[in-house]
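S.K.: The following block contains a protein sequence and its predicted model.
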Amino acid sequence: MTSPLKGGLEINFQEAERGLSPREALEESNRCLYCYDAPCIQACPTGIDIPGFIKKIASGNFKGSAKTIMTANPVGASCARVCPTEELCEGACVLNHSTKPIMIGNLQRYSTDWAIQNKQALFKAGKKNGKKVAIVGSGPAGLSAARELALLGYSVTIFEAEKNPGGLNTYGIVSFRLPQSISYWEVEQVKSLDVDIKTNTRVGVDVSANQLTADYDAVILAIGMSDVPKLGIEGEELAEVYDAIDFVKATKTGAITDKFIGKKMAVIGAGNTAIDAATCSVRLGAEQVSIIYRRTQKEMTAYDFEYEFAKQEGVGFHWLTAPSRILSNESGQVTGIECVKMVLSEAGEDGRRRPVQIPGSEFVIPVDGVIRAIGQSRYVGLIEQFGIKHDEGVVTLDGDSYKTSHEKIFACGDVIFGKGQGEAMVVSAAQQGKKTAYEIDSILNCEAVDIA
């Protein structure tokens, strides 16, 4: 595949961390204690049999190891690279109390990389049961639901608006952390189970919501989230003000050039997407990159390993700082961003401290471009076409179920994240997709038994 980056910058977007060598993988796998009641399994949202897959590496059964991982987590190759393992499996490793935890993420990558390099097909579709399920969105949640349903014998059709499937893993995570080839392999594992993926197909435009609910026995909404909201400040309509989601996507689709070389960039926000936008800017040749956040490091939502990576890349941080205006010259080019200093108030009823502006604290940071990374908006219009209940774009679920207010429509992934429900992790989306598939199977099987 030809690199989408121009000006010889593609080398900067090659995967940042190398995988384990065979000797390193063998030595690391032999450090594992193979705990009977392994706390690492409990800490994994998808419940991967971690001692089991590690033991298979130690015995040379690499296909078995990869299948153990992918059985539990249909996007296990991606998660090996992007999961916050220090907070999950590795954080729970019993060896934290004596030496250092097993490098579970690296070993997971070793096994799945072996399967990719050796072109392994790990699963076979189940015997068809005559039932059909439509899935809207082919990100981690949608793919995971599709894989499980196909194994259970369902005819599955995924509707994807983008040119290529994979959702967040394909378009939303920087290449030097997660190459597209990894996401595409996971997609192929699902397609090999006779799952039909219709790309360039927008539900609500190319096919109606009513048509899906009429034609299929169940529908799963796994549509994720939309673009970055506006900052609501003067100057953000300028050409050099970018949406972080579109910015990262452009590095993976060929829409970006070497125009950032030598520039000064500011990123507004401090989540994982903000870190991605900042580190992308560095690798696109920006001379200076600063993250501007109105709270402190303690409140930032980016993973610790992402924050450390950004610092190593040379990204600077302006804490307790909020943008108030984007400045430009007579030609309409961005020249700076005016900011104000903030202070955190006492904690409110929700336990969170609010940023409050310090009067007279205005100052200007000279920049050539600004990237908005203050969260993502929702596909409210599409959700409302399905006629289901939601709270400002967060789909409302029926108790502990993944069923929505419509008996045939289910939801999982980022579309249910927020308002106190769900988790915004790739691995959590994968588990939700699996559980949604099992719930649908349970309901449709019961219906089949009742009819009989």
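M.R.: The structure has been received and is ready for your questions.

S.K.: use CA for all of it now, contacts and neighbours both
M.R.: OK.

S.K.: Now do the helix or strand containing Glu28: which elements does it pack against?
M.R.: Assigned by DSSP states H and E, Glu28 belongs to helix 22-29. Other helices and strands packing on helix 22-29, by 3 or more Cα pairs under 8 Å, 6 or more residues apart in numbering; DSSP states H and E, are helix 50-58, helix 104-117.

S.K.: how distant is the helix or strand that that helix is followed by from the center of its chain?
M.R.: Scanning forward in sequence from helix 22-29 by DSSP H and E, the next helix or strand is helix 39-43. Distance of helix 39-43 from the chain centroid (Cα atoms, centre = their mean, to the nearest Å) equals 21 Å.

S.K.: Show me what counts as buried in helix 39-43.
M.R.: Within helix 39-43, the residues that qualify as buried by neighbour count (16 or more other Cα atoms under 10 Å) are Pro39, Cys40, Ile41, Gln42, Ala43.

S.K.: Not counting sequence-adjacent ones, nearest residue to the fourth one?
M.R.: It refers to Gln42. Cys89 (7.9 Å; Cα to Cα, 6 or more residues apart in numbering).

S.K.: which one of the helices and strands packed on helix 22-29 lies closest to Ala302?
M.R.: Among the helices and strands packed on helix 22-29, the nearest to Ala302 by Cα to Cα is helix 104-117 (18.4 Å).

S.K.: For that closest one, give me every contacting residue.
M.R.: Applying Cα atoms under 8 Å, 6 or more residues apart in numbering, the external contacts of helix 104-117 come out as 19-20, 25, 28-29, 50, 54, 57, 62-63, 65-66, 69, 76-77, 79-81, 83, 85, 89-90, 182, 185.

S.K.: gap between the helix or strand just after it and the chain center?
M.R.: Counting by DSSP H and E, the next helix or strand C-terminal to helix 104-117 is strand 132-136. How far strand 132-136 lies from its chain's middle: 21 Å, per Cα atoms, centre = their mean.

S.K.: try stretch 276-286
M.R.: 19 Å.

S.K.: So which bits of that stretch are buried?
M.R.: Buried positions in stretch 276-286, judged by neighbour count with 16+ other Cα under 10 Å: Asp276, Ala277, Ala278, Thr279, Cys280, Ser281, Val282, Arg283, Leu284, Gly285, Ala286.

S.K.: Got another one to weigh against that:
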Amino acid sequence: MSTVSPEELNDKAQKILADIDAKGGVLKASERLAIPAQEMPNQDPGQRRHNTDEVALGYSVAQARVEASRCLQCKNQPCVAGCPVSLPIRDFVSAIAANDFGKAIALIKEKSLLPAVCGRVCPQESQCQASCTVGKSLKDVDKAVAIGRLERFVADWEREQSQAPVPEVKPASGKKVAVVGSGPASLVVAADVRREGHDVTVFEAFHKFGGVMLYGIPEFRLPKAIVSAEVETLRAMGVKLIPNFLVGRTRTLQDLMDKDGFDAVFVGTGAGLPHFMNIEGENLVGVFSANEYLTRANLMRAYEKGRAATPIVDAHRVAVLGGGNVAMDAARTALRLGADEVYLIYRRTAKEMPARVEEVEHAKEEGVQFHMLRNAKRILGDEQGRVTGIECLCYELGEPDASGRRAPVAIAGSEFVLPVDTVIVAIGNGSNPLIRQTTPGLEFNKRGNIVCDESGRTSLAKVFAGGDIVLGAATVILAMGQGRRAAAAINDMLSKA
């Protein structure tokens, strides 16, 4: 990751841009491939580990135009096939290169309600950028056109100019749609269904809206103001937003249709039930699921000690179990909450780690200590039931397992103890069983996810679903793609009713 200052990166970009503009932006493919990939300016690691401000600072205008000029403008647009919502990537990137940011964001918003969010947290390196011809030509996906960073740039540019325009809403249809949950899939459904003139009500169990984008992703990766702005756009469109409403308890799914008169329901409740290791000591004081830890820190602002409405443990030596983005978020949050040492324990190697490379590098820069090929055997505690350490086993990699990754194999007699006072378990999530327990006739698979077709139709008439409640824990953009397809199916059904 870059340690070069934003000013220096901008100066370098301006010199390259002057040469590009001197040629009227008309470049040969070989010239485009020779343009250096633009580094993302970041906060200094020594400073950012002590604050919750966003780490990635965003491209300057010059950097954005230079990066966009690297695009080869492929006729077959392989990048689009890798995008779950099929953004017009070639065209919006071309508009950025031409200094027409208004056109670029307008093109994006034809397909995506959340460009500022997706540009920050979606794994473009394994989606749109994985298919980029530039990256393939240079034989390095890290040198692909930085599509996500460019998407973020124009989304931020629009927000800085003025209040974003409110999408047009058709005349009232007389139909009512309930949306359960307010994560990315739900927000897309609410917007797309409301555009057709249907009355839309979003029911959220928490007191704030945004789902996992609000409670699960830290401020230093995704500022809450960005999520709030998208929610306010829905409110301006006339979407009703009801907080503190737990569907399955406050009201059942069937009641929404039978008693409250909703003509369709979309379920986007996410996957918020944490998995645990089921090892000795997980009930000790000082053991957290990543969900609880991040929710306290993000939604309830536990980092504002003395002012926050929720307490959080005063940890000094923290072990985080897992290797995904959530594990990185938990480890980096622990540093910001004042931990002296943070250990990330993962039973495979860095090559098999599912977290984004960028997040792993940021965590290392900030001082998270990585213990690869290690896993927890048991958690140790004192007479008061508080965590004092974690006993780990060393591992080596064997043959590939069902996921295609080489399976970790424990090395007998390799136990060792790490002294810690806090353990955060970040090994994945499942679906909350509440909807399943209170909705007869709704089909679920063995993992507890709702079963539905490609359009989000479930086994119950008029009930649709999408996002993590269907996919398991996935990405914002995949959830949005499901929400878009479900909204189209809802609109089609209501047009024929």
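M.R.: That came through, no problem. Everything quoted here is computed from the prediction, not taken from an experiment.

S.K.: TM-score of the superposed pair?
M.R.: Superposed pair, TM-score by TM-score structural alignment, normalised by the length of structure 1: 0.89. Supporting alignment: 436 aligned residues with a Cα RMSD of 2.4 Å.

S.K.: Show me what the longest strand anywhere in structure 2 is packed against.
M.R.: For structure 2, the strand with the greatest residue count under DSSP state E is strand 387-400. Helices and strands touching strand 387-400 of structure 2, by 3+ Cα pairs under 8 Å, 6+ apart, are strand 374-381, strand 406-410, strand 416-419, strand 422-425.

S.K.: let's see it at 10 Å
M.R.: For strand 387-400 of structure 2, the elements it packs on are strand 317-321, strand 369-372, strand 374-381, strand 406-410, strand 416-419, strand 422-425, judged by 3 or more Cα pairs under 10 Å, 6 or more residues apart in numbering; DSSP states H and E.

S.K.: and the buried residues of stretch 276-286 of structure 1 as TSV, adding secondary structure and distance to Leu397 of structure 1?
M.R.: Below are the buried residues of stretch 276-286 of structure 1 laid out as TSV (DSSP: H, G, I helix; E, B strand; the rest coil; distance: Cα to Cα, whole Å):
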residue	secondary structure	distance to Leu397 of structure 1
Asp276	helix	31
Ala277	helix	32
Ala278	helix	35
Thr279	helix	36
Cys280	helix	36
Ser281	helix	38
Val282	helix	41
Arg283	helix	41
Leu284	coil	42
Gly285	coil	45
Ala286	coil	44
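
S.K.: Adding distance to Thr170 of structure 1, write these out as JSON lines.
M.R.: Formatted as JSON lines, the buried residues of stretch 276-286 of structure 1 follow (distance: Cα to Cα, whole Å):
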{"residue": "Asp276", "distance to Thr170 of structure 1": "14"}
{"residue": "Ala277", "distance to Thr170 of structure 1": "16"}
{"residue": "Ala278", "distance to Thr170 of structure 1": "19"}
{"residue": "Thr279", "distance to Thr170 of structure 1": "18"}
{"residue": "Cys280", "distance to Thr170 of structure 1": "16"}
{"residue": "Ser281", "distance to Thr170 of structure 1": "19"}
{"residue": "Val282", "distance to Thr170 of structure 1": "21"}
{"residue": "Arg283", "distance to Thr170 of structure 1": "19"}
{"residue": "Leu284", "distance to Thr170 of structure 1": "19"}
{"residue": "Gly285", "distance to Thr170 of structure 1": "23"}
{"residue": "Ala286", "distance to Thr170 of structure 1": "24"}
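
S.K.: ok and the longest helix along structure 2 relative to strand 176-180, angle-wise?
M.R.: The helix spanning the most residues in structure 2, taking DSSP state H as the definition, is helix 476-496. Compare the direction of helix 476-496 of structure 2 with that of strand 176-180 by axes from the mean of the first three to the mean of the last three Cα atoms, to 10 degrees and you get 160 degrees.

S.K.: Pull out the buried residues from helix 476-496 of structure 2.
M.R.: Result for helix 476-496 of structure 2 [16+ other Cα under 10 Å]: buried residues 476-491, 494.

S.K.: cool, stretch 399-408 of structure 1 as well?
M.R.: Tyr402, Lys403, Thr404, Ser405, Lys408.

S.K.: who's in contact with the aligned partner of the last one in structure 2?
M.R.: To tie it back to what came earlier, the one meant is Lys408 of structure 1. With TM-score structural alignment as the criterion, Lys408 of structure 1 lines up with Lys462 in structure 2. The contact partners of Lys462 of structure 2, by Cα atoms under 10 Å, 6 or more residues apart in numbering, come to Val177, Met257, Phe262, Asp263, Ala264, Val265, Phe266, Ile490, Met493, Leu494.

S.K.: now those residues in CSV, with distance to Leu187 of structure 2?
M.R.: Listed next are those as CSV, based on distance: Cα to Cα, whole Å:
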residue, distance to Leu187 of structure 2
Val177, 13
Met257, 20
Phe262, 18
Asp263, 18
Ala264, 15
Val265, 13
Phe266, 11
Ile490, 14
Met493, 19
Leu494, 19
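
S.K.: In PyMOL, how would I select just the buried ones from the residues you listed?
M.R.: Command for PyMOL, covering only those of these found buried under the criterion 16+ other Cα under 10 Å:
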select buried, resi 177+257+262+263+264+265+266+490+494
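
S.K.: which one of the contacts of Lys462 of structure 2 is nearest Arg49 of structure 2?
M.R.: Distances from Arg49 of structure 2 to the contacts of Lys462 of structure 2, taken by Cα to Cα, are shortest for Phe266, at 39.2 Å.

S.K.: sec struct for the aligned partner of the closest one in structure 1, please.
M.R.: Structural alignment (TM-score structural alignment) places Phe266 of structure 2 against Ile220 in structure 1. Here Ile220 of structure 1 is recorded as strand under DSSP: H, G, I helix; E, B strand; the rest coil.

S.K.: contacting residues around Ile220 of structure 1?
M.R.: 133-137, 141-142, 145-146, 158, 212-213, 402-404, 408-412, 433, 436-437, 440.

S.K.: and if you look at Gly332 of structure 1?
M.R.: Neighbour list for Gly332 of structure 1: Gly235, Leu238, Ala239, Glu240 [criterion: Cα under 10 Å, 6+ apart].

S.K.: which SS class is it?
M.R.: coil.

S.K.: ok, it to Gln288 of structure 1 distance?
M.R.: To Gln288 of structure 1, Gly332 of structure 1 is 21 Å away according to Cα to Cα, to the nearest Å.

S.K.: Check Ile182 of structure 1 too.
M.R.: Distance of Ile182 of structure 1 to Gln288 of structure 1, given as Cα to Cα: 31 Å.
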